[in-house]
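[1] give me a model of this one.
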Amino acid sequence: MPPLSKSHTSLASRRSSVFNFHQPPPQADVYYVGVDVGTGSARACIIDTNGVILGLSERPITRHELKPNHITQSSTEIWNAICFCVKNCLRDSGVDPSEVFGIGFDATCSLVAISESEDTPVGVGPDFTDNKENIILWMDHRAEDETNVINATGDKSLKYVGGQMSIEMELPKIKWLKHNLPKGLTDLKFYDLPDYLTHKATGSEARSFNSTVCKQGFVPLGVDGSTTGWSAEFLKSVDLEELVEDNFRKLGGVQGKNGKYLSAGDIVGKLTAQSAEELGLTTECIVGSGVIDAYAGWVGTVAAKVDIPTLQELAEKSDGSIGTSCGRLAAVAGTSTCHIAMTRDPCFVNGVWGPYKDVMAPGFWLAEGGQSCTGALLAHVLAIHPATAELSRLSEDSNISKFDYLNLILENLVSETKSRSVVSLAKHIFFYGDFHGNRSPIADPRMRASIIGQSMDSSVNDLAIQYFGACEFIAQQTRQIVEAMTKGGHEISCIFMSGGQCRNGLLMRLLADCTGLPVVIPRYIDAAVVFGSALLGAVAAEESVQEHISKPKGRSRRSSILSTQKSQTSLTNNQQEEPHSPYTAPSATASTTNMHSLVYPTGSHALMTPMDEGAEENVDYFNQPVAKHKQSKSFAESDDSDDDGEQTLSFGSKSNVQKGLSQSLNKLGLKPLSTLDSKKVNPGDKLWKVMEKMTGPGKVVLPSDPHHPDRKLLAAKYEIFLEQCTKQQEYRKLVDLVESENIKGLKV
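    All right, here's what the predicted structure looks like:
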């Protein structure tokens, strides 16, 4: 594997911005796999016991829209893509399959239809003869009428999904299938995609609280008088009596009777012989209960180690339970952004889905807000502006991203126009960006964008201002969501980001200054979700790991079983399909931060603050404010580092990671990662302990002082933002009233 390219930033900048945190050396021969299935691709990673990613692979998956609003996928294609990625990770990392103890899955919240009698895919239309297309994707909107019928019931279960069921959820899709499939719901059973993947891996019919509670209307036992989880009265009222048969068999059954429901990371079972062979693993690999992809982002980020006084105070007062995570808002960003927070008690917030009980840990509640378009908004603003072609040419000529180039333009404009700051530069642009409706906290799909302050300027400079306005909108709307959640009972102390938007220093600074909250950027920016899934595998396998390491080498129960089996995994991995042509191969993805520089880095937590006492200030809205501290000689400066101080530990094979590492780490006096306390812990606490041990450090962007001119200006513009939001609704109501009277007049 060729060496990764070096950063072009200065040594001082890298030391202050990389995740400088002492990591213990790897604990030998214990690894975990994570699988993430998004809308457009499947990916897998393999991590060691310190949470270091040793292999990462991605493969595209297709989706079909043969008819408007009918969007389908194939579970067969998805499983094959998963197997390809897992085998790639094993090959690239050099990890022996027998050393992989656990695997976790996450996926989009899409409906999978399977034959009960044959356990095979069943086509979901519009071409019902194509059984390969057996998934109705989350973004499929075919079931609009069915959604309206379900919400018209006003059933009590609806208050636990934000007051009404979304067209993206499962029951409306099932109702549509009943009335459109040639044989209705006969011989069908249903899974949310994460639950289907654990079924495919283990053969178990266990379901997750995460999928069933968040997307299918399941109300955990004891909540609001629920005794079975599913409501027979509710399902019959919406003409889905087939789902009630045999204690709700088609949906997963009743807990303790014919069904099993699990929280995140609980043990589902071991890989079957067939799935183990297909994945290139062993039948002793334990599968953890999966989650929806955004929730894997929560798992992979909110335990990041950061020097934030508020969090440190709360941690000192905590009992070490998963309740420590309460108040940490995970913002999982991509095309859209999901905002997920945990509480000890249920908090009902208008426009925010939930509260959901037990979906991460028994006895705890989660809420899920969101912005319908964030990454898509920034892309849209660039796409519709007359100067977008010129921006593409200029950024390509400069060999930097479009967003970095726009940030550079803004920086130059401040100087050229003698403006006070970038925020002041755009003070008369009032950008409200709900181009695709509003999910939270208005929950109004009819909301649209409005921009005040536009001129006839069509230059790249104007595009930069419009882009800033879109970034400011994302940050102001995040503040609106945080305030709504706070009003509903949440106590949010910081925001843990993930996704490619973390690379945008301008956006991260605006998020901190608009919300007044610290923004934490994870160690693995682009891989936080799949990393979170790997942690679920680590949680499920913990007892197996404990038993293995407590015995002399090769004498654990697990080792004995594997040694007596005729293993096919080595043959499978040695004879797996040849790599794709370099012209067509799906690329393996990596975090934007060079991952080789993150393998067991050393130093202090990277704390980025605009006003750190005694530090040389270097504040801007583009590179994120960095406080430069005096550094002691670090591992980056040791004899094993290159000529400009870049850390040279490679991302990739196990042997490369460990080669030459022991001596350097021994000099630092670091000890191997300790295992979890053998004392009995609650399932949620086990999850939290794994998250704390493996998540690693994060960077922090702290908000400016409340009296800083930019904070004051953004606060003033927030009031205008709120008025733009409410006025649009008032204007729409006014014209709708007039138009309804006009229609009545025409009928007369």
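[2] going forward, measure contacts between C-alpha atoms and count neighbours the same way
    Noted.
[3] quick one: the strands in the stretch 1-150 of the chain?
    Taking DSSP state E, counting those that start in this stretch as the test, the strands found in the stretch 1-150 of the chain are 31-37, 41-48, 53-60, 64-67, 70-73, 100-107, 111-115, 135-136.
[4] next, the buried residues of the helix or strand that Gln729 is a member of.
    Using DSSP states H and E, Gln729 sits in helix 709-747. Of all the residues in helix 709-747, those buried under the rule 16 or more other Cα atoms under 10 Å are Asp710, Arg711, Leu714, Ala715, Lys717, Tyr718, Phe721, Gln724, Cys725, Gln728.
[5] and stretch 498-513, end to end?
    Between the start and the finish of stretch 498-513 there is a gap of 18 Å, counting by Cα to Cα, to the nearest Å.
[6] structure for this one too, so we can compare:
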Amino acid sequence: MPDDVLGPDAVHLGLDLGTQSARAVAVDGTGRLLAAVSRPLTGHRDGPRHEQDPEQWWSALAAACREALAGIAPGRVRGLAVDGTSGTVLLADRHGTPLTPGLMYDDGRAGAYTERVNRVGERVWHQLGYRTMQTSWALPKLLWLLDRTPVDGARLLHQVDLVTWRLAGRQTASDASHALKTGYHLIDERWPESELAALGVPPGLLPDVVRPGAPLGTVCAAAASVTGIPAGTPIVAGMTDGCAAGIGAGALTPGAWNSVLGTTLVLKGVSPHLVRDPTGTVYCHRGPGGAWLPGGASSSGAGAIAQWFPGADLDALTARAAASGSTAVVYPLVGAGGERFPFRAPDAVPFVLGDPSGDGARFHACLLGVACVERLAFDHLDHIGAPVDGPLTLTGGGARNRYWSQLRADVLGRPVALPEQAEGAVGMAVLAATASGATLEEAAAAMVRVREELRPDPARTARLTHAYLGFVDELTRRGWLDRSVADHARGRAGQ
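    This is a model prediction of the structure:
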């Protein structure tokens, strides 16, 4: 490893494609944030439909990169990596020009294909631990696209694949993290050819796949002129946004977890073994070093706040929420597709427990509802044998609300750490540092900074546990939560 890779002169670039924005960050080898620039992304939602224009991903990231690198000497930039939303796919022609919109991570139009995907691929999906694919996963959406798009010479691209193709000036390999929901066999590290052929996926449609952190190529001259990234900059294979945030939070040891609270709640942890979930709500990625990364993505999260309190002064609402003393709970589902994790219930809908009077109490009930979903997620993970007793970090937009983070620590009854830069783009900058010879552990130790640790108030934890168990009881009464998981949650609460 060159002496300055983790020093102040080296610059590592992390690129992030989220639901609402494209983001570029420049971070030096000591973890100091030199620049962070976002550009908005717009999409179209209509019932189960959620899509975006893939060309917008490229133009937004290019603009963000140009601004982020404007004051940085080209010779300092050592590498880059890109993360994106999990399960977002499109079809492109042989030149990388999109043939379809990007079907986003929660697009639900492929419901008619899901049963066939799970029947044909049952053996593989059981081997990989998640047992069944969900409608919003990439493989059912691929079949939906294939029935509606000319496929001669077409290529299946995950969201980040379009960007890395443009950066390198040629098609690059996909990373195994994004390929998971398209059916990639993470144990054998290959596409399951017989199952895909039986589903009608044409040979040559799917990309080559490498592990996260593997070299993909270098930035070409054409991309350099558009993005401001120096030509020849190494590109390393990235990860999905939830995995990227875990790296950015320094969650790298077995039992460590990162909880990303954005539009939805995503948990990602580290395990020395593959975690298999009989309910199919937890799935495992492979980390850059080969460790297993169990986790799940809920359909609940901060997106409910935007839906129910549009245009509100959130700081003022938070102050009123903190003063309310309410223990009412709102089940904070986002969208109309039911729940995906920590239980699967396509018919789930929001509900309210208690009588939150006034906007402050209603807002608090939403914050508490997300915290209850989060606690149930850890109870479910413990129930299926995932290690959950390591350090916990909170990232995502929701982690910027300190009161909400403290409330989550109190509901969970465990300390939480808040990194200085709570975002997936920083995780990609850390991963990009490995392009220069640093190990991921060395890069994270040098570049990940913790801003604050919040410890739970035992008295408040005890009071909020009653609200949590009431939430568990209601989910069980409605038939959405398996009784064995509910009993496990009650048993952990009594320890």
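[7] and which of the buried residues of helix 709-747 of the first structure is nearest Met165 of the first structure?
    Nearest to Met165 of the first structure among the buried residues of helix 709-747 of the first structure is Cys725, at 23.4 Å by Cα to Cα.
[8] which residue lines up with that closest one in the second structure?
    For Cys725 of the first structure, the equivalent position in the second structure is taken to be Leu475, counting by TM-score structural alignment.
[9] can you tell me how far the residue lying closest to its match once chain neighbours are set aside is from Gly102 of the second structure?
    On the basis of Cα to Cα, 6 or more residues apart in numbering, the spatially nearest residue to Leu475 of the second structure that is not a chain neighbour turns out to be Leu481, at 5.5 Å. In this structure, Leu481 of the second structure and Gly102 of the second structure are separated by 32 Å, where distance is defined by Cα to Cα.
[10] could I get the full set of helices for the stretch 301-450 of the second structure?
    Counting by DSSP state H, counting those that start in this stretch, residue ranges of the helices within the stretch 301-450 of the second structure are 303-308, 314-324, 359-383, 402-412, 424-432, 440-447.
[11] please apply the same query to the stretch 251-400 of the first structure.
    Along the stretch 251-400 of the first structure, counting by DSSP H, counting those that start in this stretch, helices occupy 273-279, 293-301, 309-317, 375-384, 388-398.
[12] how about the last one: buried residues?
    What it means is helix 388-398 of the first structure. For helix 388-398 of the first structure, the buried set under the neighbour-count rule, 16+ other Cα under 10 Å, comprises Thr388, Leu391, Ser392, Leu394, Ser395.
[13] surely the last one touches Leu408?
    Spelled out, that is Ser395 of the first structure. No: in this structure, Ser395 of the first structure sits apart from Leu408 without contact. The criterion is Cα atoms under 8 Å, and the distance is 10.3 Å.
[14] could you identify the most distant pair in the buried residues of helix 709-747 of the first structure?
    Across those (Cα to Cα), the longest gap, 26.6 Å, separates Asp710 and Gln728.
[15] wait, which of the helices of the stretch 301-450 of the second structure is closest to Val37 of the second structure?
    In terms of Cα to Cα, the element of the helices of the stretch 301-450 of the second structure nearest to Val37 of the second structure is helix 424-432, at 10.5 Å.
[16] of the buried residues of helix 709-747 of the first structure, closest to Val352 of the first structure?
    Nearest to Val352 of the first structure out of the buried residues of helix 709-747 of the first structure is Cys725 (Cα to Cα; 17.0 Å).
[17] mind checking how far Glu719 of the first structure is from Lys712 of the first structure?
    11 Å.
[18] actually Val213 of the first structure, not the one I typed
    Counting by Cα to Cα, the gap from Val213 of the first structure to Lys712 of the first structure is 41 Å.
[19] what does Gly288 of the first structure give?
    As for Gly288 of the first structure, its distance to Lys712 of the first structure is 47 Å (criterion: Cα to Cα).
[20] and Val219 of the first structure, by the same measure?
    Plainly put, Val219 of the first structure is 44 Å away from Lys712 of the first structure if you go by Cα to Cα.
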